[in-house]
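**Student:** pasting the sequence and the predicted model now:
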Amino acid sequence: MPAAVAWIAVAVAIGAPAASAPMAVTGWVLAGMLIVAGRTTRRPTAAIAALAFGLAALGATSAAASAPHRQPPALIEAAHAGRFISAEATTTQTVLPGSESFAVDLASISIGPEVVAISAPARVFGVAPDSELGIGTRIRVTGTLAATPPQDRVAFLVFANGPPITIAASPPGLDWANALRASFRDAAAVLPGDGGALLPGLSIGDTSAVGDELDAAMKRSALSHLTAVSGANCVVVIGIVMLAGAAIGVPRAWRIGASIAVLGAFVVLVTPEPSVLRAGTMALIVLVSLGGGRPVRGLPVLALAVIGLLVADPWLARSYGFALSVLATAGLLLLAGPLTGALGRWIPVPLAAVIAIPFAAQLACQSVLILLDPSIPSYGVLANALAGPAAPAGTVLGLLACLLLPVAPGLGAIVAQLAWVPSAWIAAVAQFFSGLPGSRLPWLDGAFGAVLLGLLSVLVVVALSDRADHAVRRRVASSVIAIVAVGALGASTGTAARTWLTRPQDWQYAQCDVGQGDAVLVRSAGETALIDAGPDPELLERCLGTLDIDRVDLLVLTHFDLDHVGGAGALVGRASRVLIGPSDGPDADELAETLRAGGARVEEVSGGATGTLGELRWSVLWPRSPLRGIEPGNAASIAIAFDGVATGDRGCGCLSSIFLGDLDDQAQALLMATGRIRPVDVVKVAHHGSGDQDGRLYSRLRATVGLIGVGEENTYGHPTREALDVLAAAGTVPARSDRLGLVLVAPADNGGVRQWSERG
């Protein structure tokens, strides 16, 4: 209880920096008063309350002391003014060539002649380095800044205008870990299929090789936690040291000391992510307690670890990763045993434990997970029961291979191949369950949905309790049915009903909410086009169902990145004509053939292709024909424009538009040089609002609405402040799917534009 109070206080303090100091003072005063009252009355509740207020005050004090150093006023002003800066920073993650963004710790920032010392986490966007940068590399980047909200774990976003310049290599204390990670990543890269891509994540938390499709499958099947290093990994590492030491007769104190040293090295190797910090801190507390001969209990250790970490880094209070790690651990400590006992009444106890462990973690975490994705993994417990037992084998063998590769490459490669087997099994389980119908059940989003799901979790635990009789279980069952009806049916019918009653029926453009990806419908005179299909067939299906779209007359796949074509499977057999750009490999060719087999006419197009959609004329403006010096990918995205076709003596009253795919600023400049750019009503902003925009193009387009398909809390920082400034300078209002959900655009009576959004 005191730890929970402290957590809430810290979360409030970092979100309202001006209130953190008064909160700290108030907490210390109340704690002191309660200590005095407790000595007088000798009531234990006074002591507990005093502890809670004291810990809350300690956390608020830490937040108040840290805030000014994270976002100095001079840097806030520079960010708002768009000043050019030069920053020195240290990388806090491995940066691979082609990375769109990476995390750093800022050390100093130069604004003209002024140098501002700083110590704060940041994320750099822009040009990727030509070679790999290990953790701890000292770099210099130049560009502009954007300040984040005060509660964000990242204090600044840096939009670099060029690749980072290396000032100093990683120090020896970190370089050994960089070398181990790199060699293991290279060894896993030659292993086949998803097993090789998943193995580094399973063993050392390195998910850089996990593709979007596998990542989505792991999330849909509730297995993504297996690639986040947690307490289980620390237990395995420490257990090996303690057991091996005992086997050769090493004294207990020496074994504990060696375990602490190995634990520290392990944290450096897997990088100190929030879940790693929580697990490592708990393991350290346990080892120190064992060394002092004191008994160890799980919940006090968890509470002490949470308090210590929140005081050291108050911004963990609003980290989803930290919250999920803590809740999962609490669920295992509190619920795994009772659930095993309850299920053991009907099935063998070992099988009951296999089911109870993931079920306990899911019950504890689901209320927070629903804030990230308003749906419940239907097969999550079963997927974890099948994949979970393979995780320890993959972790131990993978870690052993990681350690062996630099000293015995042949033996290390053999062990890595053995580790591939459980890794491939886990990936196969994820792909299987994510592909089943109804793999995610919709649920009410927001705080109300989280509270409702939390209540449902409590009722499930009550129903499985030994103390629950038949009457209690009947009442619980009735309550569960009612909550499920409100949560699941309300998620679909409530949103659908509101959408149906308020949306403009004469909409011409519809930007679907498909997460980090593009999917925009164009409708005219009974015909429909879809520009890109987003990353997920289920999300696209949901949007098409909401808008009563059964068939698409024209499907345009601007290029073959997963966030633009991942949902195309939903269009097989439903698209009449498909326009594609240049193929980027076998996967693109296979998708084109699948659509063709579904009855679609598939055409590769370039600049100059034209056609009609109802009363609209469409024209492909890019890529140029023939393709000279343009490689498949973002720069070769199809740019397509829609204009009204004259009907008799008057126009159709249609809204004009242009879709820019993922064109970068250089391709945009070349597109503008074609001389075919005209003002439009609607522009689909290029590359989800990345920083690679040519302001001159948007100024010439002078669009009223700028559609931006972007996922909530995406790691790319999209849309960037730079892109939003470009739109503002052009007089274009951004319509972001992360904030607005489904967006509809329709003609206004006065010749203008009407915009409606699902979230107001």
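**Tutor:** Looks like it came in fine. Numbering: from 1, shown residues only.
**Student:** going forward, measure contacts between C-alpha atoms and count neighbours the same way
**Tutor:** OK.
**Student:** show me what the helix or strand where residue 594 lies is packed up against.
**Tutor:** Here residue 594, judged by DSSP states H and E, is contained in helix 586-597. If you count contacts as 3 or more Cα pairs under 8 Å, 6 or more residues apart in numbering; DSSP states H and E, helix 586-597 packs onto strand 601-604.
**Student:** how about the helices of the stretch 151-300 of the chain, start to end?
**Tutor:** Assigned by DSSP state H, counting those that start in this stretch, the stretch 151-300 of the chain shows helices spanning 172-189, 193-204, 212-220, 231-247, 252-270, 274-291, 298-312.
**Student:** can you redo these as CSV with distance to residue 492 and mean neighbour count?
**Tutor:** Converted to CSV, the helices of the stretch 151-300 of the chain look like this (distance: least, Cα to Cα, whole Å; neighbours: other Cα atoms under 10 Å):
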stretch, distance to residue 492, mean neighbour count
helix 172-189, 42, 19
helix 193-204, 33, 27
helix 212-220, 19, 19
helix 231-247, 37, 17
helix 252-270, 40, 18
helix 274-291, 33, 20
helix 298-312, 37, 18
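**Student:** also this one, for the comparison:
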Amino acid sequence: MKQLRLLPAACAVWAATLLALHGNWCIVVPVLALVLWRWQRGQAILCAALSALAIVVTKVRLARAVPLGDVLTGTVISDPSETRGGWLLRLRVPGYPFQVPVFADEPAPSGAEVTVSHGRLTSLTPPDSLAAHVAENFRELVVTTVGPSSQGLLPGMVLGDTTLQDAAEKQLYIDTGLSHLSAVSGSNVAIVCSAAALLVKGPRLRVAASLAALVVFVLLVGFEPSVQRAAVMGLVGLLAVLNSSRMEPMHGLSLAIIVLLFIDSELCSSFGFALSVAATAGIVVVSPLLYRHLAVIGWPDIFIRALAVAIAADLVTMPIVALMAGEVSVVSVLANVLVAPATAPVTILGLIAAIFAQLGPLSVLGAGLLAVAEPFTWWINTIAHGCTGLPLNTVAASPFLVLLAYGWVVAGIIYRRPLLTLLCVIAVLVPRHLETPQKPVHVVATEEDVYPIPPGTCSIVVTEDSPPDYPTRTPEGIPVFYR
């Protein structure tokens, strides 16, 4: 229980920051202190002090957040997101303490300096950072080296760059629970740092090699907020891999939560941050417990470990996904287990290839590494297409139903009834699939009538509007036809 000593403090800081931003924060400190005082006085003092400090930091940031004008100039800090009416950009505005979401009529790459006026992008200065040049050179090498099925995945898995993925490909990975592969996450950091640690001997050299690899990785990828979170969460995961005796993984995770919330108060209400924390906690805490119970099945050890990690990550993140999207992927565990052996080779080979891509004539060596990595990305893409073609790959669900379902799954694993658990899952899902009304074609009069899109829609037909000069898809990847 020693490694949980900072967990109450992390939860207290998270709750205090959330209430300071969105609720009544005045009751946080006294109520928290009173509850913990009867449990442990040291915890009460620590939690109350950190909560009070979190409230002060958040309130100071809110006081600096003066109203913004109609014209905004700032730096794009993440990849743009396509919406029904245009693009969502997230800006860092000089002198403003929070990131600013802005809707614009056209996209802008991460790192670009833009000016937005009344939803129109009036000026754009292309990004001139090292990460932008790295991504551009790597994209060019990828396009000229590998096939179409790998072109979207490689930059995404290596640098978190989804520029080469269209809406349909992005939705494919979302539906199969593989979208995390195309984003810079803690798993990327853990893979890179672990590979560096394996090259040397001795605990101090391993830590030094891991930190050096982390610095190189961040320099190549950039300093976006998601990269900062991934770096911190990846280091926490690395603690579990290296089996550190000085800082247990949960202790490191709790410390990371506190530090990140002090750096960026908005993380308290970020689904991405919640998913990162949950996934990290699931991998370092839940997966070892599941592994011990799954090991008795007698399957190959590498498969059991991959299955334990996939179930643990799904168990702790699916309720958040259900709360966020109202639906979950049923095939995500299967897909993640099948692609697990291909993830590390793509990340490591791709990262080395990205370095060679910056070295002019030596980029031919990078092309050779990408050729070696291409079968792995082909496999991931093939698994995604295969899983999305399975019956009922996504279902509508609430967080409660997800927790209830996974409770039965975990109970089946603990009591060593995997076959019975699998049959129960099939018995629940198959009738639901047979009863789900299928509507493959959604016919509407104009483009404004497209939403809401019925579940199960495979294509949309617009009867009255004139067709554009280029193929059209919705942000969800559904093709739109005109007649």
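**Tutor:** Received, thanks. Remember, it's a predicted structure, so these values are computed and weren't measured experimentally.
**Student:** now what about the TM-score between them?
**Tutor:** Remark: TM-score between the superposed chains equals 0.80 [TM-score structural alignment, normalised by the length of structure 2]; 460 aligned residues with a Cα RMSD of 4.3 Å.
**Student:** residue 532 of structure 1 is nearest to which of the helices of the stretch 151-300 of structure 1?
**Tutor:** Among the helices of the stretch 151-300 of structure 1, helix 212-220 comes nearest to residue 532 of structure 1, with 16.5 Å by Cα to Cα.
**Student:** equivalent range in structure 2 for the closest one?
**Tutor:** Equivalent residues of helix 212-220 of structure 1 are located at 167-175 in structure 2, counting by TM-score structural alignment.
**Student:** quick one on the thing from earlier: so which of the helices of the stretch 151-300 of structure 1 is nearest residue 509 of structure 1?
**Tutor:** Closest approach to residue 509 of structure 1 among the helices of the stretch 151-300 of structure 1 is made by helix 212-220 (27.4 Å; Cα to Cα).
**Student:** ok, back up a step: buried ones in the helix holding residue 594 of structure 1?
**Tutor:** 588, 591, 592, 594, 595, 596 (16 or more other Cα atoms under 10 Å).
**Student:** still on that earlier bit, average offset of the match of helix 212-220 of structure 1 relative to structure 1?
**Tutor:** When structure 1 is superposed, stretch 167-175 of structure 2 averages 1.1 Å from its matched positions, counting by mean Cα distance after the TM-score superposition for structure 1.
**Student:** who touches that stretch?
**Tutor:** With contacts defined as Cα atoms under 8 Å, 6 or more residues apart in numbering, stretch 167-175 of structure 2 is touched by 152, 179, 328-329, 384-385, 388, 393-394, 473-478.
**Student:** ok, stretch 36-47 of structure 1 next?
**Tutor:** 34, 35.
**Student:** the contacts of stretch 167-175 of structure 2 in strands, which ones?
**Tutor:** When DSSP state E is applied, the contacts of stretch 167-175 of structure 2 are split such that 328, 329, 394, 473 fall in strands.
**Student:** residue 214 of structure 2 pairs with which position in structure 1?
**Tutor:** So residue 214 of structure 2 corresponds to residue 263, using TM-score structural alignment.
**Student:** tell me how far that match lies from residue 364 of structure 1.
**Tutor:** Separation of residue 263 of structure 1 from residue 364 of structure 1 (Cα to Cα, to the nearest Å): 27 Å.
**Student:** now swap in residue 26 of structure 1 and tell me
**Tutor:** The value you get for residue 26 of structure 1 to residue 364 of structure 1, if Cα to Cα is used, is 32 Å.
**Student:** which one of those two is surrounded by more residues?
**Tutor:** The neighbour comparison of residue 26 of structure 1 against residue 364 (other Cα atoms under 10 Å) goes to residue 364, with 24 against 17.
**Student:** which residues does the more buried one contact?
**Tutor:** Contacts for residue 364 of structure 1 (Cα under 8 Å, 6+ apart) come out as 327, 328, 330, 331, 457.
**Student:** most neighbours of all the ones in strands among the contacts of stretch 167-175 of structure 2, which one?
**Tutor:** In terms of neighbours by other Cα under 10 Å, these top out with residue 328 at 28 neighbours.
**Student:** alignment lookup: it to structure 1.
**Tutor:** By TM-score structural alignment, residue 328 of structure 2 lines up with residue 376 in structure 1.
**Student:** my read: that match touches residue 370, true?
**Tutor:** Yes: contact criterion Cα atoms under 8 Å: residue 376 of structure 1 and residue 370 qualify, at 7.4 Å.
**Student:** quick check: neighbours shared by these two?
**Tutor:** Among the neighbours of residue 376 of structure 1, those also in contact with residue 370 (Cα under 8 Å, 6+ apart) are residue 443.
**Student:** count of neighbours near the residue lying closest to residue 416 of structure 2 once chain neighbours are set aside?
**Tutor:** Closest residue to residue 416 of structure 2 apart from its sequence neighbours, by Cα to Cα, 6 or more residues apart in numbering: residue 293 at 7.2 Å. Residue 293 of structure 2: 17 surrounding residues under other Cα under 10 Å.
**Student:** measure the aligned residue in structure 1 for residue 293 of structure 2 to residue 328 of structure 1 for me?
**Tutor:** Per TM-score structural alignment, the equivalent position to residue 293 of structure 2 in structure 1 is residue 342. Computed with Cα to Cα, the distance linking residue 342 of structure 1 and residue 328 of structure 1 is 19 Å.
**Student:** show me what stretch 53-72 of structure 1 is in contact with.
**Tutor:** Stretch 53-72 of structure 1 has contacts (Cα under 8 Å, 6+ apart) with 2-3, 5-10, 13-14, 17, 20-21, 23-28, 30-31, 118-121, 147, 155-156, 307, 310-314.
**Student:** quick one: secondary structure of residue 13 of structure 1?
**Tutor:** helix (DSSP: H, G, I helix; E, B strand; the rest coil).
**Student:** residue in structure 2 matching it?
**Tutor:** Match for residue 13 of structure 1 (TM-score structural alignment): residue 20.
**Student:** coming back round to it: what's the matching range in structure 2 for the helix holding residue 594 of structure 1?
**Tutor:** Aligned using TM-score structural alignment, helix 586-597 of structure 1 spans no residues in structure 2.
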